[in-house]
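> just coords:
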């Protein structure tokens, strides 16, 4: 009889088909202690022909698929996967990745009770590496760090393709925000909430995850199809954490870029109790957003100082900031 796993690899899969088995094989074949690994996959309402199939791995891997007959979205699917995990540590990743050799030993060397590990992410053709992300305020998206952070190896935002922590810490932080819709913003919001709760996010350069990014045309088509969710999720993220007047600037930025989506996104924001969540987090988290700003000497997306109080005037906002919100959509986590 196999012992309980030490590390649970968890991820959602929606219409990923055979790529899921390839990910599982990579995780197990590159680790040093396969018996201490399990894999939990949430099939997020895939079409029958593209459901994750790991039947060929039976007897070789501790792996199971949890099927959802409704489309849960990234956050809820990850939370469900963690609920079914038995390992002391959860390794949150994607359905189409490859793992670097001895990744489990690196996890064991670095993991601590209040620490989240951010794996280094490689593009599939190895032309690019990401070392965690940084927050873009007040848009509330992210940009990748394309070089290591140097002498202070902490990063603001982990990557959803490689976020590792003790399962008890995940539960203490509260998991991913299920008030968000389907796709976009889950990892940034979770990371900021983790920092504000008293955890740290440490870059783990020895854990490399090779990720299959969408091609440019696929990315553009996908972003268009989920645009309302993206706008809503960015704004829900901002409502949860930003000072009051920066929320107004955030809405203005999204209105200038996504006018045809903003009305529905604002309706959803109210419908899904964003302001009640803001109030709850302000009471329960150890640090306020000003602490996060000071911790990383954070500036806004055009380089201006963010006032700790969030009280800004039009001169400080620099007039028309329409161009400042034109981010590379591929880099939104």
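Yep, it's here. Keep in mind the model is a prediction, meaning the values are calculated, not measured.
> okay, CA-based contacts and neighbour counts for the rest of this
Fine.
> would you confirm that residue 189 contacts residue 236?
No: counting by CA atoms under 8 Å, residue 189 does not reach residue 236; the two are 9.2 Å apart.
> so for the two, which sits in the more crowded spot?
residue 236 (31 against 24; other CA atoms under 10 Å).
> my guess is the more buried one contacts residue 180. True?
Yes: between residue 236 and residue 180 there is a contact under CA under 8 Å: 7.2 Å.
> all helices of the stretch 1-150 of the chain, in order?
Along the stretch 1-150 of the chain, counting by DSSP state H, counting those that start in this stretch, helices occupy 19-30, 74-84, 103-110.
> try this one side by side with the last:
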């Protein structure tokens, strides 16, 4: 069956699309928002939350966007809602604060430099409608940062090494000989980044993102592990595709002297890896020994409250290749 022939008429969840940005180009945001309105059924779109994490531009992006909507026929109406932090929070905390403004059944997080495609939302919502304790991901296609050319990405799973660096895990071509595998949502050990759909109720129940993390990096692995170990699932819906502009440099800065990716990975490892923190993570990233991970009290309380499984369960049931890859080193 082809993706276009799937009937999604049963989908009835209202969606809050959350977009956090910092120093984002006005033109990129306009393209993105127009695309959302063009390719998203109105009955499924509750709101678009634009959350400015203390951008440094001299002119307000919010003002420019409102003027565009009014003067250029954007006609976004009341569905686009604007929020702004006075002090820089970083992407992770800003996404949590933005999500708390959401009133839809489902939150869809999108990076501020994406472009959606026809029927991008319905497969995500349909998969959540079957089971609310799921994070559902689109296939992330590639958009050239200079020419904005669009290139379809290969369907793949996400995984990581013992240093908690993200890795792609591609299917053998024989997997796609089964036509159903081209359209059926499949399990993935971890998500690749910040593009995801999740029940609003479940996101709050599972503990949102770790607000003790800094700026950006590693939150995708932490949330994936937490969902898997605490009774949920992480899936990719291959019929949903969203383009992402992959840039050569980040438009935002972290704390001076702090490797935020390593800091965030350390917080993840301390809470979720159990005995593998000492046995595998520290040998893979010895510089983590010199870093203070901050207060983890609330994270351990959440782990106990959710009655989460040990990391061995994840290895045995979700990512057995993690041990195999280590043995091959």
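Okay, I see it. Note that this is a predicted model, so its numbers are computed, not measured.
> residues touching residue 36 of structure 2, list them.
Contacts for residue 36 of structure 2 (CA atoms under 8 Å, 6 or more residues apart in numbering) come out as 115, 116.
> residue in structure 1 matching it?
Alignment note (TM-score structural alignment): residue 36 of structure 2 maps to residue 27 of structure 1.
> and its match, how far is that from residue 178 of structure 1?
Remark: distance between residue 27 of structure 1 and residue 178 of structure 1 (CA to CA, to the nearest Å) = 27 Å.
> for the equivalent of residue 111 of structure 1 over in structure 2, which non-adjacent residue is closest in space?
Using TM-score structural alignment, the equivalent of residue 111 of structure 1 in structure 2 is residue 128. Nearest residue to residue 128 of structure 2 in three dimensions, chain neighbours excluded: residue 134, at 6.1 Å (CA to CA, 6 or more residues apart in numbering).
> residues contacting the residue positioned nearest the centre of structure 2?
The structure's structure 2 has its C-alpha centroid closest to residue 194; by CA atoms, centre = their mean the separation is 2.3 Å. By CA under 8 Å, 6+ apart, the contact set of residue 194 of structure 2 is 109, 110, 111, 220.
> number of nearby residues for residue 147 of structure 1?
11.
> touching, it and residue 133? I think so.
No: if you go by CA under 8 Å, residue 147 of structure 1 and residue 133 don't touch, sitting 10.4 Å apart.
> ok, which stretches of the stretch 101-250 of structure 1 are strands?
115-123, 129-130, 133-136, 141-144, 163-166, 200-211 (DSSP state E, counting those that start in this stretch).
> which one of these lies nearest to residue 270 of structure 1?
Relative to residue 270 of structure 1, the nearest member of the strands of the stretch 101-250 of structure 1 by CA to CA is strand 141-144, separated by 20.3 Å.
> check how far that closest one sits from its aligned residues in structure 2, on average.
With mean CA distance after the TM-score superposition for structure 1, strand 141-144 of structure 1 departs from structure 2 by a mean of 1.7 Å once superposed.
> which bit of structure 2 covers that strand?
So strand 141-144 of structure 1 sits over residues 165-168 in structure 2, by TM-score structural alignment.
> tell me the buried residues in that stretch?
Neighbour counts using 16 or more other CA atoms under 10 Å place residue 166 of stretch 165-168 of structure 2 among the buried residues.
> ok, stretch 122-131 of structure 2 next?
In stretch 122-131 of structure 2, counting by 16+ other CA under 10 Å, buried: 122, 123, 124, 125, 126, 127, 128, 129.
> got the contact list for it?
8, 10-11, 13, 106, 134-138, 185, 197-199, 237, 239-240.
> now check structure 1 for the residue matching residue 16 of structure 2.
Per TM-score structural alignment, residue 16 of structure 2 is aligned with residue 8.
> can you count the residues close to that match?
Residue 8 of structure 1, neighbours per other CA under 10 Å, totals 28.
> got the contact list for it?
37, 38, 39, 40, 85, 86, 87, 88, 89, 90, 91.
> how close does it get to residue 88 of structure 1?
Residue 8 of structure 1 is 8 Å from residue 88 of structure 1, by CA to CA.
> same check, this time on residue 129 of structure 1
From residue 129 of structure 1 to residue 88 of structure 1 the distance is 29 Å (CA to CA).
> more neighbours: the two, which one.
Between residue 129 of structure 1 and residue 88, counted using other CA under 10 Å, residue 129 has the larger neighbour count: 20 against 15.
> which residues touch the closest residue to that one other than its chain neighbours?
Distance criterion CA to CA, 6+ apart; nearest residue to residue 129 of structure 1, sequence neighbours excluded, is residue 122 at 4.5 Å. For residue 122 of structure 1, the contact set (CA under 8 Å, 6+ apart) comprises 128, 129, 130, 208, 209, 210, 211.
> since we're on residue 211 of structure 1, how many residues are nearby?
The burial count for residue 211 of structure 1: 22, using other CA under 10 Å.
> ok, now which ones touch the aligned residue in structure 2 for it?
The criterion is TM-score structural alignment: under it, residue 211 of structure 1 has residue 244 as its aligned partner in structure 2. The contact partners of residue 244 of structure 2, taken as CA under 8 Å, 6+ apart, are 111, 113, 114, 115, 140, 141, 142, 143.
> can I get those residues in JSON lines with distance to residue 253 of structure 2?
Below are the contacts of residue 244 of structure 2 laid out as JSON lines (distance: CA to CA, whole Å):
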{"residue": "111", "distance to residue 253 of structure 2": "17"}
{"residue": "113", "distance to residue 253 of structure 2": "17"}
{"residue": "114", "distance to residue 253 of structure 2": "20"}
{"residue": "115", "distance to residue 253 of structure 2": "24"}
{"residue": "140", "distance to residue 253 of structure 2": "24"}
{"residue": "141", "distance to residue 253 of structure 2": "25"}
{"residue": "142", "distance to residue 253 of structure 2": "24"}
{"residue": "143", "distance to residue 253 of structure 2": "23"}
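> pull out the buried members of those.
Buried among the contacts of residue 244 of structure 2 (16+ other CA under 10 Å): 111, 113, 114, 115, 140, 141, 142, 143.
> mind checking how far the fifth one is from residue 120 of structure 2?
Counting by CA to CA, the separation of residue 140 of structure 2 from residue 120 of structure 2 is 11 Å.
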